[in-house]
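> Sequence and predicted structure below; questions after.
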Amino acid sequence: MQYNWQNLNWEKFKFDDSVIDSLCIDFALETGELKGLVDSLPTEVQQETILQFMISEAVKTSEIEGEFFSREDVMSSIKKNLGIGDAVGQIRDKKAQGIGKLMVTVRNSYSEKLTEFIIKEWHAILMEYSKRVNPGEYRSGVEPMQIVSGSFGKEIIHFEAPPSTQVPAEMQKFINWYNDFEVKPTDIKRALIKTSISHLYFESIHPFEDGNGRIGRTIAKKCLSESLNRPVLMSISSTIEQNKKQYYESLKQAQKTLDITHWILYFSTLILESQKNAKQIVLFTLNKTKFIDRFKKQMNDRQSKAVLKMFESGISGFQGGMTVLKYVSINKTSRATATRDLQDLTIKNILIPKGEGRNRSYDLNLLS
């Protein structure tokens, strides 16, 4: 099987950009509406919104690769790197520190010129606590870098990347291509095309032993932010995670050809969906702020702590609802106190109970 990188001048991809004409209009409307919504928020709520996006991207880009971090660990890492020291909890999983730091680093430097040094630095941050790879170093093994699935003896090779000896030269060509591809902030079509190609191009080189997917999605977000001249508010990885099978199949097919029209349509659609989903997260953050402002004087410190803990789960909701046992764990209090506090929150229409007896749990009453 021949892969894209085995063709001469393979970086000269072919595509029909008319396939995203209508999509560009939709994206312009969505991103404009989102920007207006965010700009209208108080500064504190804007900061909270940005934090939620970084947490979602960090958690989901890791889950795509089979790494599962708690939102609490990731949030603590991001807050630490943002300098919000008084709100930082203990980070139990050291690997969560890396992905959290990466999110902040990329957002703060979105406008900087992309270089090999920067990409290696991102990888070093991401893989700092990994024992399997050399953080910040390209792969150097003689074994083929293959994307494989299936059980032992029945492996299916989906893709084979360039040999390690070619990686430095291929990465230099990638960097040259990236920086030569100029985009005006108002040219949404070229921004979407460059972002789509940059992700495919990098993933096809697969320069590191591990972490290529996460770095590749980071490059895509940096590319879109740089192209539009502002850090974008979206979680591309959250949208990918909803249908990983389609993502990997689209990537697999695109890596077999230099005609990437279908890939550009797929990835641009992915970006558009991510932008639409972003609006829901902004509205959630706004509703959270209104909710807390409305009820904060009606709650004691224990109740406030529990409610804020529930909101930390984001738009997906607090899994399993709040229970007496969870309340006890969060506040280090007695079951009797926890039961009274939860009943009080129910009476005040702050929480909604469901189930009976040992199965009783509580959800936030966001419709109140």
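Nice, thanks for sending it over.
> hey, let's count contacts and neighbours off CA atoms from now on
Fine.
> in which helix or strand would I find the most centrally placed residue in the chain?
The residue lying closest to the centre of the chain (C-alpha atoms, centre = their mean) is residue 57, at 1.6 Å. In the assignment (DSSP states H and E), residue 57 maps to helix 43-64.
> returning to what we had before: I'd say the residue nearest to the centre of the chain and residue 236 touch.
Yes - applying C-alpha atoms under 8 Å as the test, residue 57 and residue 236 come out as touching, 7.0 Å apart.
> Presented hereafter is structure B, for comparison with structure A:
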Amino acid sequence: MTCSTTLKPWIWQHAAWPRFTYEARALESLLGEARIQHDRVARKLKESGACAGALAQAFFVDEAIATAAIEGERLPADAVRSAVARRFGGQPAICGVDRRIDGLVEMLTDASLNVDRPLDHARLCRWQAALFPNGISGLQRIAVGRYRDHEEPMQIVSGRPGREVVHYQAPAYGDGGFLGGLNAEKYMKMTGVSKATATRDLTDMAAAGQLRVHGAGKAARYYVEVPGWTHGIA
């Protein structure tokens, strides 16, 4: 697929990836204003007697529609409202059940209401499976409930056929990991960091259990550590 794309590097090509930093002082005034506005809304909500549950449902309806619109899909508002109503109040379907919309609503509510739960592999796989309940994206059959196993890089694409726009492209990823394993040289090309930083980052990720290492020295190769993945090595 040939698609137009942005000239900006992907996030994993950023020199600081994955150790981003932020200026706390630059955010203090914005966070302070956000707290003030939050208190104003909470006070007006209490004074008006409006139902917090109804507002929460309206929020998730808007969020689901906006999320789908990112990839160029226009969800029918009535179907989304029906899915949200069932999720929060157990109400019967207003206009039929759409498993894709139900899955999107389930994913959004889980992400929003269960922020204290760990974002682990199992949870990510459940989210992805909920978004594609039939195992199909467009006209293509895809792997669901697990990480991709094809060589082509994952892309987030929108737009009409022939005029697609790539919003994001993941690193080349196949056979359950980087083809031939990930080493310092590949990491340097992906991220633009120095050799010393690449070696340190890979060592740190291996120590944290995110990668498994095979070999040593210049022959060391790193693979994504996911239960059940052998990467074709012993």
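Noted; the coordinates are in hand. Keep in mind that this is a model prediction, so the values were computed, not measured.
> hang on, the earlier thing: the residue nearest to the centre of the first structure matches what in the second structure?
In the second structure, the residue paired with residue 57 of the first structure according to TM-score structural alignment is residue 63.
> what about the counterpart of residue 136 of the second structure in the first structure, distance to residue 165 of the first structure?
Taking TM-score structural alignment, the alignment pairs residue 136 of the second structure with residue 131 from the first structure. Applying C-alpha to C-alpha, to the nearest Å, the value for residue 131 of the first structure to residue 165 of the first structure is 23 Å.
> what sits against the aligned partner of residue 74 of the second structure in the first structure?
Aligning on TM-score structural alignment places residue 74 of the second structure opposite residue 68 in the first structure. With contact set as C-alpha atoms under 8 Å, 6 or more residues apart in numbering, residue 68 of the first structure has these partners: 59, 62.
> which SSE is the aligned residue in the second structure for residue 77 of the first structure in?
Applying TM-score structural alignment, one finds that residue 77 of the first structure aligns to residue 83 in the second structure. Here residue 83 of the second structure, judged by DSSP H and E, is contained in helix 77-89.
> Which residues does that helix contact?
Counting by C-alpha under 8 Å, 6+ apart, 57-58, 60-61, 64-65, 91-98, 101-102, 105-106 sit against helix 77-89 of the second structure.
> Likewise for stretch 194-204 of the first structure?
4-5, 11, 161-162, 174, 178, 181, 212-213, 216-217, 219-221, 223-224, 251, 254-255, 263-264, 267-268.
> Filter these down to the buried ones.
Buried members of the contacts of stretch 194-204 of the first structure, scored by 16 or more other C-alpha atoms under 10 Å, are 4-5, 11, 161-162, 174, 178, 212-213, 216-217, 219-221, 223-224, 251, 254-255, 263-264, 267-268.
> ok, residue 131 and residue 165 of the first structure, which is more surrounded?
residue 165 (13 against 8; other C-alpha atoms under 10 Å).
> Look at the closest residue to the more buried one other than its chain neighbours and tell me its secondary structure.
For residue 165 of the first structure, ignoring the flanking residues on the chain, the nearest one in space by C-alpha to C-alpha, 6 or more residues apart in numbering is residue 140 at 7.0 Å. Classification of residue 140 of the first structure by DSSP: H, G, I helix; E, B strand; the rest coil places it in coil.
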